[in-house]
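A.B. asks: Pasting a predicted model and its sequence here:
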Amino acid sequence: MSKTNQGYFFEDYHVGQSLHHATSRTLHDGDVAMYQALYGPRFALQSSWDFASPGSSLRNPVMDDLITFHTVFGKTVPDISLNAVANLGYAEGRFLARVESGDTIHARSEIIGLKQNSNGKTGIVWVRTRGFSNVDVPVLEYVRWVMVRKRDTAAPAPEAVVPDLAKVVSADALHIPDDLDWSNYDFAAAGEPHRYGDYAVGEIIDHVDGVTLTDPEHMMATRLWQNTAKVHFDVTARPDGKRLIYGGHIISLARALSFNGLANAQLLAAINAGAHANPAMAGDTIRAWSEVLDTAETTNPHVGALRLRLVATKGAAGALRGEDGKYLSDVLLDLDYWALIPR
């Protein structure tokens, strides 16, 4: 009997199935340094131990929210997307607590939807994942859906169950850290003067800079999160003989680029929706732009929330869909999220 893990195929899942993912991972300052080296984010709260109002506990190191996301996501790959064709989208994501150096992260998931594709070779799996630190502190939850291969194309199709997901996380449901004190926020140290009231719904922000993707960087990043999906490493796993770049790598690069114009959007609060619109490969040069979709006040009088669309593209800022309503071929990522910003 084989002792190796071949991963789950579409017919191995059933709605209501619970998965407790191995292996827990303890995060350290080294993860922060590696993240900085890979993506170069300049958001002050994650870059400076001293960027906070006097007396705030946020003077301790603040780990980038996407480190938490990638770590939890990576835990799920052997059980959810090892045999995936593509990671399709996200919904109902919420960042629930701050993760600090020394915290140990683990993840659990529940299968909430299944639908076999018409070709009979693949199916869509919807999964709700929750990440925890130090045994039982919830730090992150989100839904994603993945196209997964079937092991046996003759296996019967399960009854289709497509979950009804919220299009937007309600602003009332956003987690605002109790100790987030921005009453004396230092805009000069943050890098830009723009605050909550300076952004208008419908505004388009071109983040200007570009990054050319390379195989060594995205493979190192994907290994950092212990993401074992074959398509990111093995050129024989795809018919075109290319390594597919992990979608989370594009998310982090686009988020880092968004500093130019959104430097004060310091913390991620929620992921409302997301789509990896087209595949990214080494050699592609990506740029990013954002659209302000909504604004909301929070329970903290010094903190506002911006609902933003973050788009990573090989094309022009502001261009998203064609006349047919489909994503343009240059668009790689369309991410709808809430960010916290000083008022």
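C.D. replies: Yep, it's here. Predicted model, so just to flag it, every value in this text is computed and none were measured. Numbers count the residues shown, from 1 in each chain.
A.B. asks: can we go C-alpha only for contacts and neighbour counts from here?
C.D. replies: Will do.
A.B. asks: which other helices and strands contact the host helix or strand of Asn87?
C.D. replies: Taking DSSP states H and E as the definition, one finds Asn87 inside strand 84-95. Contact partners of strand 84-95 among helices and strands, from 3 or more CA pairs under 8 Å, 6 or more residues apart in numbering; DSSP states H and E: strand 137-149, strand 267-276.
A.B. asks: at 10 Å instead, please
C.D. replies: Using 3 or more CA pairs under 10 Å, 6 or more residues apart in numbering; DSSP states H and E as the contact criterion, the secondary-structure elements in contact with strand 84-95 are helix 65-80, strand 122-133, strand 137-149, helix 247-257, strand 267-276, strand 331-342.
A.B. asks: what angle do the first one and helix 247-257 make?
C.D. replies: Just to be clear, that refers to helix 65-80. If you take axes from the mean of the first three to the mean of the last three CA atoms, to 10 degrees, helix 65-80 sits at 170 degrees to helix 247-257.
A.B. asks: For the closest residue to Pro342 other than its chain neighbours, give its distance to Asn264.
C.D. replies: When the adjacent residues along the chain are set aside, Pro342 lies closest to Val303, with 4.7 Å between them (CA to CA, 6 or more residues apart in numbering). From Val303 over to Asn264 the distance is 11 Å, taken as CA to CA, to the nearest Å.
A.B. asks: Neighbour count for the two, which is higher?
C.D. replies: Regarding Val303 and Asn264, a neighbour count based on other CA atoms under 10 Å identifies Asn264 as having more, with 24 against 20.
A.B. asks: Against that first model, consider the following:
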Amino acid sequence: MTANPKSNSGNFFEDFKPGDTLIHATPQTVTEGDLALYRALTGSRYAQYSSAEFAKAAGLPGLCADPLHAFHIVFGKSVPDVSLNAVANLGYADGRILRPVLPGDTLRAESQVIGVKENSSGKTGVVWVRTKGVNQRREEVMSFVRWVMVNKRDAASPAPEEVVPQLPEAVSPQDLTGYPEMKSWPFAQAGSRHVYEDYTVGERINHINGMTIQEAEHQITTRLYQNTAKVHFDFHSQKESRFGKRLIYGGVVISIARSLAFNGLENTGQVLAINAGTHVGPLFAWDTIYAWSEVLDKAELTETAGALRLRLVAVKDQNPGAFAYKDAAGKYAEGVLLDFDYWAAIPRAR
């Protein structure tokens, strides 16, 4: 049976034109149940996303969605239009978390195509989009750039004019917004007394703990974000793929690695910006995620709050502190899953 013309088969590489705006379907209202399910699936223990009273004391309006949870929701809205026919989600840049998302807020998303480049094989191409998430008051809550490798509908289609956007290496500290004042911070409840002044640039922290991912968990997680990418769900269609099985959504790796980073970075729950991100290697059911972080930079925000620029590296099935994640030529080591560069708020010394 052929596909019904009313069905959406997704966009292929030829369909993307720089300057086009894609309005993504299915706005999503965030509920307290969503927040609880996110914690259950990721094991997150950051206090401001676990306790409404702690969040209010820290300067947030109440118990909010973890910024990465909100990011995945907005990302998921974009999948049917941007990456339904993707081979791989390649990276992120210039991500800005602008304001908190509370239960009852409704998120919708749209993307602008900002770049296209056909690959040398002629069978796929890379598409760059800038996606933004907006709440029910038409306030922009976040924006980010991502690029994805997408299949061509017809390999014989002529290559488009190449457009590769220029992206910043990192979000400037002066552009960081949406952080709480952190005037009150119950350190015992947060789980650590380590503050901004305790971290040094170049310091590495092995987060030690690991988490094994099972089939049901990654499927439920991706459904929570309404991410419809075939590579994550459709085992039948993936049997002939390069991996021969379903690939776990890279956002699962990001959130679980961030949850593991609690051990050593307990007071950095508030993600402010995503500077860069690369999904280095694939993750499958029954693989175990471990992580370590490196402090790349620091910035004073207020008298009571600072920001750490952190590199979060996730690996699978090995001690993250026991090997170099890149060789002398800059090639990633076997087993590296994620290289994620972000800013996070942290209280300063009292």
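C.D. replies: Structure received. Please read all numbers here as calculations on a predicted model, not as lab measurements.
A.B. asks: The alignment partner in structure 2 of the residue nearest to Pro342 of structure 1 and Tyr49 of structure 2: what is the separation?
C.D. replies: For Val303 of structure 1, the aligned position in structure 2 is occupied by Ala305, per TM-score structural alignment. The span separating Ala305 of structure 2 from Tyr49 of structure 2 equals 18 Å under the rule CA to CA.
A.B. asks: repeat for Gly251 of structure 2
C.D. replies: In this structure, Gly251 of structure 2 lies at 18 Å from Tyr49 of structure 2, with CA to CA as the measure.
A.B. asks: which residues in the stretch 201-343 of structure 1 form strands?
C.D. replies: According to DSSP state E, counting those that start in this stretch, the stretch 201-343 of structure 1 carries its strands in the segments 204-212, 267-276, 285-297, 303-313, 331-342.
A.B. asks: Dump those strands to a markdown table, plus distance to Tyr142 of structure 1.
C.D. replies: As requested, the strands of the stretch 201-343 of structure 1 are exported to a markdown table (distance: least, CA to CA, whole Å):
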| stretch | distance to Tyr142 of structure 1 |
| --- | --- |
| strand 204-212 | 27 |
| strand 267-276 | 8 |
| strand 285-297 | 20 |
| strand 303-313 | 17 |
| strand 331-342 | 12 |
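A.B. asks: Of the ones you listed, which is nearest Val32 of structure 1?
C.D. replies: Among the strands of the stretch 201-343 of structure 1, strand 267-276 comes nearest to Val32 of structure 1, with 15.4 Å by CA to CA.
A.B. asks: mean shift of that closest one relative to structure 2?
C.D. replies: Strand 267-276 of structure 1: mean distance to aligned residues in structure 2 after superposition is 0.2 Å, counting by mean CA distance after the TM-score superposition for structure 1.
A.B. asks: against structure 2, where does that strand fall?
C.D. replies: So strand 267-276 of structure 1 is aligned with residues 270-279, judged by TM-score structural alignment.
A.B. asks: try stretch 21-33 of structure 1
C.D. replies: Stretch 21-33 of structure 1 corresponds to residues 24-36 in structure 2, going by TM-score structural alignment.
A.B. asks: buried ones in that stretch?
C.D. replies: Of the residues in stretch 24-36 of structure 2, 24, 27-31, 34-35 count as buried by neighbour count, 16 or more other CA atoms under 10 Å.
A.B. asks: cool, stretch 333-347 of structure 2 as well?
C.D. replies: If you call a residue buried by 16+ other CA under 10 Å, then stretch 333-347 of structure 2 has these buried ones: 335-347.
A.B. asks: now swap in stretch 200-217 of structure 2 and tell me
C.D. replies: Counting neighbours by 16+ other CA under 10 Å, one finds that the buried residues in stretch 200-217 of structure 2 are 204-207, 209-211, 213, 217.
A.B. asks: on that earlier part again, quick check: the residue nearest to Pro342 of structure 1 vs Leu310 of structure 1, distance?
C.D. replies: The spacing between Val303 of structure 1 and Leu310 of structure 1, counted by CA to CA, is 21 Å.
A.B. asks: cool, Ala171 of structure 1 as well?
C.D. replies: Between Ala171 of structure 1 and Leu310 of structure 1 the computed distance is 18 Å (CA to CA).
A.B. asks: out of those two, which sits in the more crowded spot?
C.D. replies: Relative neighbour count places Leu310 above the other of Ala171 of structure 1 and Leu310, with 22 against 18, counting by other CA under 10 Å.
A.B. asks: Just confirm the more buried one contacts Val292, I think it does.
C.D. replies: Yes: using CA atoms under 10 Å, Leu310 of structure 1 makes contact with Val292 at a distance of 9.1 Å.
A.B. asks: Lys6 of structure 2 corresponds to which position in structure 1?
C.D. replies: Per TM-score structural alignment, the equivalent position to Lys6 of structure 2 in structure 1 is Lys3.
A.B. asks: show me the contacts for the closest residue to Val311 of structure 1 other than its chain neighbours.
C.D. replies: If the residues on either side of it in the chain are set aside, Val311 of structure 1 comes closest to Asp334, at 4.7 Å by CA to CA, 6+ apart. Contacts for Asp334 of structure 1 were tallied using CA atoms under 10 Å, 6 or more residues apart in numbering; they are 89, 251, 273-278, 290, 309-313, 320, 327.
A.B. asks: Could you identify which of those has the most neighbours?
C.D. replies: Counting by other CA under 10 Å, top hit in the contacts of Asp334 of structure 1: Val311 with 32 neighbours.
A.B. asks: In structure 2, what stretch matches the strand holding Asn87 of structure 1?
C.D. replies: So in structure 2, the equivalent range for strand 84-95 of structure 1 is 86-97, judged by TM-score structural alignment.
A.B. asks: do stretch 246-258 of structure 1 as well
C.D. replies: Across structure 2, the stretch matching stretch 246-258 of structure 1 (TM-score structural alignment) is residues 249-261.
A.B. asks: Off-centre distance for that stretch?
C.D. replies: Stretch 249-261 of structure 2 sits 8 Å away from the centroid of its parent chain (CA atoms, centre = their mean, to the nearest Å).
A.B. asks: Please say which position in structure 2 Pro163 of structure 1 maps to.
C.D. replies: Aligning on TM-score structural alignment places Pro163 of structure 1 opposite Pro165 in structure 2.
A.B. asks: what's near enough to touch that match?
C.D. replies: With contacts taken as CA under 10 Å, 6+ apart, Pro165 of structure 2 has the following neighbours: 114-116, 128-129, 145.
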